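Got a predicted structure here, sequence first:
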Amino acid sequence: MAPPTTGTGRHFLQIPGPTNVPDRVLRAMDFPTMDHRGPQFSEVGSKSLEGMRSIFKTKGQVVIYPASGTGAWEAAMVNTLSPGDRVLMYETGHFATLWKKLAENLGLKPEFIEGDWRHGADPQAIEDHLRKDTGGEIKAVCVVHNETSTGCVTQIPEIRAAIDSAGHGALLLVDTISSLASLDYRHDEWGVDVTVSGSQKGLMLPPGLSFNAISEKAVKASKSAGLTKAYWSWEEMKGPNETGYFPYTPATNLLYGLVEAVEMLHEEGLDNVFARHQRHGEAARAAVKGWGLEVLCAEPRHYSGVLTAVMMPSGVSADNFRKVALENFNISFGNGLSKIADKVFRIGHLGDFNDLMLMGTLCGVEMGLEKAGVPHQSGGAQAAMDYLAGRAGTAATRAA
């Protein structure tokens, strides 16, 4: 029996975030910390803010916080809403549920449309709910673009159309924490009022930065919003940001990395970045089919290019499989969360990622399935390789 290989080679971090940080970003962050009040910092701050406008595809205000994505959730709400406001949310998975809990903790009144964790948000259900709110008491609709716990994508233009069709004035708040810079996203064009995101996924940075992209309608709402805020205040950010500074100490070295990461994304071209992620998602799903297993996302229109959540056969522990894969092959997969704990594992294929990294990942899955005794068919990795090599017909034949 071959010994475990965890002591040699590079660890495969294949969770859906934090993602692998490219060497160029690590080197950019490796510079000495500068005076965040000095003249040189203005260029760093300005490049960071303008760069993020290009990634969100907005001409409006973007705010950068030293925080996790949870902070950006809170900032989006406390700047636009008042105590007791009703907000409409959709249960796409674990993170949509956590956002709802945060809303409750802030003193808001979320109305949660039940979902099955296998689809994105249903625009018709949202439209129907809003039509019943004839008094306009619902102040915001909050949805997760790419639900990281399930690998299901909500079609944001359809949600915007549903709100408009209902003739409702609610703000549209969207979480892009695991989709920004990986999946196509257009803040201005899609009529989003606040877009929430974080640094540790498609932006290829360590955790520590979070973002709000803000529409004019959201800015107007912030003038009368009654929830208490200080650290999260957009208004406090606006003046200093205009010259590239921040009202408090920013995460200076992460901003160095952010400037480099945005440059890398534009060098590749955002459309190429999005196509690469979709291609890797297709290849991963070909592998899952080849193993005779099932993808958690049940609707092809909602498939994610960011991650693939794989359902285990009934009675088989996903966590044991993950443990065996880590101990024997030095590879980490995402765990199932809350309702799907121990029932699925999640393969991250986002950020600084290429075909060979995907094939190493999928070979790790296949070896792990075998080592853990998970009932499956062999050949899933080969099906993905056939797809990536342009032999789609061969991949389909093998999977069948």
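The structure has been received and is ready for your questions.

Only C-alpha atoms from now on, for both contacts and neighbour counts.
OK.

my guess is residue 289 contacts residue 399, does it?
Yes: if you go by C-alpha atoms under 8 Å, residue 289 and residue 399 touch, sitting 5.7 Å apart.

any shared contact partners between the two?
Contact with both residue 289 and residue 399 is made by residues residue 380, according to C-alpha atoms under 8 Å, 6 or more residues apart in numbering.

which of those two has more neighbours?
It is residue 289, of residue 289 and residue 399, that has more neighbours when counted by other C-alpha atoms under 10 Å, with 24 against 21.

Remind me which helix or strand that one belongs to.
helix 270-290 (DSSP states H and E).

Could you give the separation of that helix from the chain centroid?
Mean C-alpha position of helix 270-290 versus that of the full chain (C-alpha atoms, centre = their mean, to the nearest Å) differs by 16 Å.

contact partners of it?
For helix 270-290, contacts defined as C-alpha under 8 Å, 6+ apart pick out 181-184, 265, 294-295, 303-308, 310, 349-350, 355, 358, 362, 377-385, 387-388, 395-396, 398-400.

Buried subset of these as a PyMOL selection?
Buried members of the contacts of helix 270-290 can be picked out in PyMOL with the line below, counting by 16 or more other C-alpha atoms under 10 Å:
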select buried, resi 181+182+183+184+265+294+295+303+304+305+306+307+308+310+349+350+355+358+362+377+378+379+380+381+382+383+384+385+387+388+395+396+398+399
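
Comparison target below:
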Amino acid sequence: MTQFVSGRHFLHTPGPTNLPERVQRAMDRNAINHRGPEFGALGREVIQKLRPVFGTDGIIGIFPASGTGAWEAALVNTLREGDRVLISRTGQFSHLWEQMATRFGLDVMALETDWRRGADPLAIGKVLEDDREHRIKAVFVVHSETSTSCMSDVGAVREAMDRAKHPALLMVDAISSLGCCDYRHDAWKVDVTIAGSQKGLMVPPGLSFTAISEKAMAAARAGGSRRSYWDWEPLATANKTGFFPYTPAINLLWALREALDIMAEEGLPAVYARHARYAEATRRAVAAWGLELQCLDPHAYGPGVTAIRVPDGHSADRLRAVILEQFNMSLGNGLGRVEDKVFRIGHMGDLGVLSLMGALTGVEMGLRAAGIPHKAGGVQAALAFLSQAG
């Protein structure tokens, strides 16, 4: 028999994130006919409300899937076996995207990093300049690398591609950035942007999104790989009718509509400023503790998650276990190359200032309980910043 723990669980993983009560209530209703007029209106409405979040007037596709499904759709619609793609290894999720590309028989060129900074636009531009035969068909960029909390400058990558006069498609993983910071699919001339519902959008896992440029859709219509479920063509029709070519996740779409309404009520600039403020408060706590951020580039700090290194000889996983057992709080674990070396504080989605302060208090108590060398005062440093920042 599981022992009862009083008080609410503090969920501070970088996805899934906490759900607003309004979003939970929006799902609490019976299903409707997904071929009827009420659903068609719902489908059209959520697509329209997603547009300012993606920064696009183009096609936005919705799949009942995780973000991994949107990754696969991006590959099979636009690329064929043997096509060359370029990716920067900025963390575990770029690594997984690279693995998927390899399984599909793509010729992957990887730019290595130390997982402590974002993609290097100049390095990407140099590779493209040297590719005079234009063998590279796509450039993959993870906007916010959830495993390291490092951001890549997508606008600068596009500028590098334009300087090189290279026709490759630009594909961006915005899974842990969308809804947390300003994103500009059209202005940055991104061809494919993928995202998921369970992070900044404050919806349960189960929806993936794909914003598709005219150039990317033309590439899909001209070729790509064999596909059926992941085919983009029906998504163009769905943008007009609101109906899906498969059984949609009806209740999740109600949740999404409510979450987008909440974001619109707060105002997207205010949503993004709140994420930036909480991220800065978290980093100030880390500095006061005397711990080290995984991200070394201040220009690349992520808005929705902070990855923190534990001192050599100590276990980040044990720290997380102590915090969960003693203080009923979940934190993100280290992935891939940084497994057991970092823990991650998620500060995205439905989060208030007192919730953030509770999370930082739990971490400081956990550091002490787990015997991790640190200085006191991280919570006070965050408090001082948040108090003066308003």
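All right, it came through fine. The shown structure was predicted, so the numbers you read here are calculated from the model rather than taken from an experiment.

Would you give the TM-score for this superposition?
For these two chains in superposition, a TM-score of 0.98 is obtained (TM-score structural alignment, normalised by the length of structure 2); 388 aligned residues with a C-alpha RMSD of 1.2 Å.

how much does the helix holding residue 289 of structure 1 stray from structure 2?
Once the two structures are superposed, the average separation between helix 270-290 of structure 1 and the matching residues of structure 2 is 0.4 Å (mean C-alpha distance after the TM-score superposition for structure 1).

Identify the residue range in structure 2 corresponding to stretch 189-201 of structure 1.
The counterpart of stretch 189-201 of structure 1 in structure 2, counting by TM-score structural alignment, spans residues 187-199.

Also stretch 341-350 of structure 1?
Counting by TM-score structural alignment, stretch 341-350 of structure 1 sits on residues 339-348 of structure 2.

list the buried ones in the matching stretch?
Along stretch 339-348 of structure 2, these residues count as buried under the neighbour rule (16+ other C-alpha under 10 Å): 340-348.

Please enumerate residues in contact with that stretch?
12-15, 17, 147, 180, 199-200, 275, 278-279, 294, 303-310, 314-317, 320, 331-334, 356.

Sitting in helices, which of those do you find?
Counting by DSSP state H, the contacts of stretch 339-348 of structure 2 place 275, 278-279, 316-317, 320, 356 in helices.

Any idea how far apart the tips of stretch 301-317 of structure 1 sit?
Between the opening and closing residues of stretch 301-317 of structure 1 there is a gap of 28 Å (C-alpha to C-alpha, to the nearest Å).

Where in structure 2 does it align, residue-wise?
By TM-score structural alignment, stretch 301-317 of structure 1 lines up with residues 299-315 in structure 2.

ok so, going back, determine which two of the ones in helices among the contacts of stretch 339-348 of structure 2 are furthest apart.
Longest distance between any two of those is 25.7 Å, between 275 and 317; criterion C-alpha to C-alpha.

So those two - more neighbours on which side?
Counting neighbours by other C-alpha under 10 Å for residue 275 of structure 2 and for residue 317 shows that residue 275 has the greater number, 23 against 19.

on that earlier part again, tell me how far the match of stretch 341-350 of structure 1 lies from the chain's centre.
Using C-alpha atoms, centre = their mean, the distance between the centre of stretch 339-348 of structure 2 and that of its chain works out at 14 Å.

again, but for stretch 85-99 of structure 1
That offset, for stretch 85-99 of structure 1, works out to 15 Å (C-alpha atoms, centre = their mean).

count of residues packed around residue 223 of structure 1?
12.

hang on, the earlier thing: so the helix holding residue 289 of structure 1 matches what in structure 2?
The counterpart of helix 270-290 of structure 1 in structure 2, counting by TM-score structural alignment, spans residues 268-288.

which residues touch residue 87 of structure 1?
Applying C-alpha under 8 Å, 6+ apart to residue 87 of structure 1 gives the contacts 108-111, 138-142.

list the ones among those that structure 2 also has?
Among these, those whose aligned partners also touch in structure 2, counting by both residues aligned by TM-score structural alignment, their matches' C-alpha atoms under 8 Å, are 108-111, 138-142.

Could I have the buried ones of these as PyMOL selection syntax?
Buried residues among these (16+ other C-alpha under 10 Å), as a PyMOL selection:
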select buried, resi 108+109+110+138+139+140+141+142
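
Give me the residues contacting stretch 11-23 of structure 2.
Contacts of stretch 11-23 of structure 2 from elsewhere in the structure, counted by C-alpha under 8 Å, 6+ apart, are 146, 176, 198-200, 202-205, 254-256, 258-259, 304-305, 329-332, 344-351, 359.

quick one: what helix or strand has residue 108 of structure 2 in it?
Mapping residue 108 of structure 2 onto the secondary structure by DSSP H and E places it in strand 107-112.

The aligned residue in structure 1 for residue 94 of structure 2 and residue 369 of structure 1: what is the separation?
Alignment of residue 94 of structure 2 against structure 1 is given by TM-score structural alignment, with residue 96 as its counterpart. For residue 96 of structure 1, the distance to residue 369 of structure 1 equals 30 Å [C-alpha to C-alpha].

One more: residue 319 of structure 1?
Here residue 319 of structure 1 is placed at a distance of 12 Å from residue 369 of structure 1 (C-alpha to C-alpha).

try residue 201 of structure 1
Residue 201 of structure 1 sits at a distance of 26 Å from residue 369 of structure 1 (criterion: C-alpha to C-alpha).
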